[in-house]
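Engineer: just the structure for this:
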Amino acid sequence: MRGPARCGSAGRQADSFRLRAVGKRIRHLRDRHGTTLRDRPPRGGTRHRARAGGGAAEAPGRGGGGLREDSERSALVRKVTIFGAGSIGVRVAFFLARSREVGHIVLVDVAPGRSRDTVLDFLQSNVALRSKITFTDYEEPKEMGESDAVIVAVGSSSRVGTELEMPSGEAVETMRAIASHIGHFAPQALVGVLSQPAELFCKVVADTGSIRPERIIGFPLLMHREWFRREVARVVGVGAGDVRISTVRTPDGVELVRAQSRVSGVPLPELVTDCSRVVAGPDTEEMLRRRDRHHYAPAAVVARVVEEIVSGRRQVITCMCIDPGSGTFPEAKALIGPEGVEKVIPFDLEAEQVERHRVYRAEVLNLTRKLEALAG
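Structural biologist: Next up is the predicted model:
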C-alpha cells in the first residue's frame, strides 16, 4: 500500500508545483500589464473582430472564410467582382477564394443561372471556399458595390488566335454595359480585362468616362505565355516554377523577349544559345488542342496579380495599358500599384522585334480609330 501511496503523493506534489508555476506566471503578467489573462484582448489584434452585442471574437479560418462584420467593412476584407463564369472566370474565382487577402467574391455572368451551376459544381467539395462567393444579377449587380478590383472575363476562354481584329458589335455593346455597371457601382475599382482583344475592350471601358484610364489594364494571351514558360523550362531542363518570362505582341503573334526572361534569376541567353522554336511560339492549331485543358495556369496568374493589387503591393507585369500620347491600350511592360499604372518600362527587344512591335502598335492605333468612328 505504501508504494502506490508514495506514487500518488509524488503525482500530487508535481501537480502542486505546476499550479504554483502557473500562478506565478499569472501574477507576473498582472503586475506587468495591469490586467488579468481574462481581461487581455484575443491574440491577433485587428484580425479578430468582436460580434455584435459584445460576444466572443471570431477569427477568419484558414480554409478561406472571411471576417464577420456588422456595420462596416474591415480593412482586411477585399472584394473582387468577376464578370463571366466560363472556364477562366470560374477558376479565377477558385484561386481568389483560396486567398486570405480576398474575403468576398461577387460573380456575375450574362447567362442567367449558369454562374451558380458552374461554380457550385466546381467548388462542391469545399464549402469554405464556396461561402466566399456571392452570385448576383447581371441586370443590376448591386452586390459589386465597393469592389477593390473587377475582372472582366466574358468570352476569354474561346480566344486562341493571335491576330488583331475588330470585335463584333454585340461584344462591344456587352462590354459597354459591363463598363456602365462598373462605373455606377464600383468606380474606384481597378479593372482587369481578360476578354480579347483586350487592346480594344480596354478602350471601350475607358470611353465610358466613369473610370480613369490608369486604372484599366488588359491581360495578354495568357495561354500563349504559359506555353512559353513551359517550353523554356523543357529546353533548359528545369521546373516551370523556376522560369519567369517576358513576351511581346507582334503582327505575327506572341514572341519571347529573351533578354528579359529569367531562369532562377539567370538571363535566358546565358543558359540557352538556340531558342529558335521557343521564340517562334506555338501555332493556332496547337493552342486549340490545349484550350480545353490549360485553364488553371492562366487563372492562377490573374488571381495572383489581382491579389497583389488589392493588397496594395506593386508589381511589374506585361499588360495592355494606356498610352497617353495616342489614347490607345497597346501591350507594354508596366509597374502596377494600388492606383493603377504608375510607370511603363521599355521592352528590351532584339533588332527585328523592334520593327514588328512597332507595326503591332500601329495596327492597334488603326483599329482603335475605327472603333471610335463606329461609336461616333
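
Engineer: from now on I want contacts and neighbour counts done on CA atoms only, so please keep to that.
Structural biologist: OK.

Engineer: which residues touch residue 211?
Structural biologist: 183, 187, 188, 205 (Cα atoms under 8 Å, 6 or more residues apart in numbering).

Engineer: what about it, distance to residue 178?
Structural biologist: Between residue 211 and residue 178 the computed distance is 12 Å (Cα to Cα, to the nearest Å).

Engineer: cool, and residue 208?
Structural biologist: Applying Cα to Cα to residue 208 and residue 178 gives a distance of 10 Å.

Engineer: same thing with residue 229?
Structural biologist: Counting by Cα to Cα - residue 229 and residue 178 are separated by 32 Å.

Engineer: which of those two has more residues huddled nearby?
Structural biologist: Legend: neighbour count by other Cα atoms under 10 Å for residue 229 and residue 178, higher for residue 229 (24 against 21).

Engineer: looks to me like that one is in a strand.
Structural biologist: No. Assessed with DSSP: H, G, I helix; E, B strand; the rest coil, residue 229 is helix; it does not lie in a strand.

Engineer: was I right to think it contacts residue 243?
Structural biologist: Yes. Residue 229 lies in contact with residue 243 (Cα atoms under 8 Å); the separation is 6.2 Å.

Engineer: quick check: residue 93 touching residue 104?
Structural biologist: No. In this structure, residue 93 is not within contact of residue 104 by Cα under 8 Å, at 10.0 Å.

Engineer: mutual contacts of the two, please.
Structural biologist: Taking Cα under 8 Å, 6+ apart as the contact rule, residue 93 and residue 104 both touch residue 133.

Engineer: compare with the first, here's sequence two:
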Amino acid sequence: MSHEPSPANGKSIKVVIVGAGSVGVTTAYALLLSGLASELVLIDIDENRARGEATDLSHAAHFAHARVRVASDYAACEGATAVIITAGVNQKPGQTRMDLVKTNYGLFEAVVPQIAKHAPDTILIVATNPVDVLTHAAYELSGFPKERVIGSGTAMDTTRFRHELGLYYGVNPRNVHAVIIGEHGDSQLPVWSLASIAGMRLRDYCVQAGREYDEKAMDDVARRTRGAAYEIIQRKGKTNYGVASVLVSILEPIVKDSDAIVTVSRVGMYEGVGPVALSMPCKLNREGAHQDVPLLLNEVEKEGLKTSALGIREVILSVKKSDAESQS
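Structural biologist: Below you'll find the predicted structure:
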C-alpha cells in the first residue's frame, strides 16, 4: 500500500538530513515509509557514499511517492520544513554520550550557521550526541528562537521506559503513560509520581490488580532503560532503528501541526538552572516545541531534574571555555 505525503497548509514538505550514516539513512527510510515528506535531501561529507544511499532509497521511494536526492552544499536546505542533524562521531562501546562532545561541537560550529543562513525559517532537529549539549549549541549557533531548535532528547528513553514497564505489567506499552525527563544520558530521571496505567498511578494499579508494588523491580526497569543504548552498542556497535522512529515521531506533529506532546530537548530554565537544554514533555506543531504547562513533579524529582540540568550546564560551560582557549 502506498502513502501520499501529508503536506501542511497544502505545501510540499522538504526534509534535509545532515549525516548519511546509519541513523541518517535509517531515518530517511522511515520517513519514506511514513509518507510525511515529498522531498528528502541527504548531505554528507562522503558524497559518494551518500549518493549510493540515495539511489538505494530512491528504489524504495518508487513506492512512497517521494523524491530523494543528495546535495553537496547547504544551499539545498533552502525551503526545508525541517533539517535533521544526525552527523557526528558515534558512541563507542564503553563511552558515555558526553565523551563525544568536543569533536561533535566542532562539527556543529561548521554546520549549523550554514543551515541557518540558507534556511532561516526551518526547524532544527538535533539527534547527534550528546544531544542536550548540542541542542544548546545549535540554538546559540543558529540564532533561532528556542522553539525551533529541538533535540531528540529523552523521546527514545521514554519509549524504552514504557516498553520495559509494559513488559513488567503485561500490558501494551501504548497503554503505559510514563516519561523520562532531563538529560538523554546517565542523569536521566524517570517520573515515577506521574507514571500510570489505565488512568491509575502504578501503586493504585497494583492494588486494583491484586499485586504488590515492587520498588526493586521498578529500580531495575529504570536501570535497563538507562543502560539500553550501552547494551545495544556493545552488541551491534550502534543504535539506529529506535532513534529513527523517534525522529519521525517528532517530525510528524510538526508537519501535521497536530499539537502532539512529545518528550524532547529544548533550551530553557529548569529548577533555576539555565539556559540549558534538556527534555520535558513539549507540545509540537509547525511553530516548533512549546512548554506551555510545567510538569507536576514532587520535591525529590525536582532535585533530580536540577542535578541533571547542572550536569549538562557544566559540560556546556567547559566546551565554551575550551573553544575560547583554542581560538585565543
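
Engineer: now the TM-score, please.
Structural biologist: Counting by TM-score structural alignment, normalised by the length of structure 2, the TM-score of this superposition works out to 0.80. Behind it: 308 aligned residues with a Cα RMSD of 3.2 Å.

Engineer: mind picking the two most distant members of the contacts of residue 211 of structure 1?
Structural biologist: 188 and 205 (13.6 Å; Cα to Cα).

Engineer: looking at the two, which has the bigger crowd around it?
Structural biologist: Of the pair residue 188 of structure 1 and residue 205, residue 205 is the one with more neighbours under other Cα under 10 Å, namely 25 against 20.

Engineer: distance check, the corresponding residue of structure 2 for the more buried one against residue 187 of structure 2.
Structural biologist: Aligning on TM-score structural alignment places residue 205 of structure 1 opposite residue 138 in structure 2. Counting by Cα to Cα, the gap from residue 138 of structure 2 to residue 187 of structure 2 is 22 Å.

Engineer: with residue 58 of structure 2 instead?
Structural biologist: Using Cα to Cα, we find residue 58 of structure 2 at a distance of 40 Å from residue 187 of structure 2.

Engineer: which one of the two has more residues nearby?
Structural biologist: Legend: neighbour count by other Cα under 10 Å for residue 58 of structure 2 and residue 187, higher for residue 58 (20 against 17).

Engineer: so what's the residue count around the closest residue to the more buried one other than its chain neighbours?
Structural biologist: Once flanking residues are discounted, residue 58 of structure 2 sits nearest to residue 68: 5.7 Å by Cα to Cα, 6 or more residues apart in numbering. Neighbours of residue 68 of structure 2 under the rule other Cα under 10 Å: 27.

Engineer: same check on residue 294 of structure 2?
Structural biologist: Neighbour count of residue 294 of structure 2, defined by other Cα under 10 Å: 9.

Engineer: map it across to structure 1 for me.
Structural biologist: Residue 294 of structure 2 maps onto residue 346 in structure 1, by TM-score structural alignment.

Engineer: who's in contact with its match?
Structural biologist: So residue 346 of structure 1 contacts 332, 333 (Cα under 8 Å, 6+ apart).

Engineer: measure it to residue 313 of structure 1 for me?
Structural biologist: Using Cα to Cα, residue 346 of structure 1 is found at 21 Å from residue 313 of structure 1.

Engineer: after the helix ranked longest in structure 1, next one along is what?
Structural biologist: Secondary structure assigned by DSSP state H gives helix 2-33 as the longest helix of structure 1. Downstream of helix 2-33 of structure 1, the first helix or strand assigned by DSSP states H and E is strand 49-50.

Engineer: now for that next one, which elements pack on it?
Structural biologist: strand 57-58 (3 or more Cα pairs under 8 Å, 6 or more residues apart in numbering; DSSP states H and E).

Engineer: mean deviation of the next helix or strand after the strand it packs on from structure 2?
Structural biologist: Remark: after strand 57-58 of structure 1, the chain's next helix or strand is strand 78-83, criterion DSSP H and E. By mean Cα distance after the TM-score superposition for structure 1, the fitted strand 78-83 of structure 1 averages 1.0 Å away from its aligned residues in structure 2.
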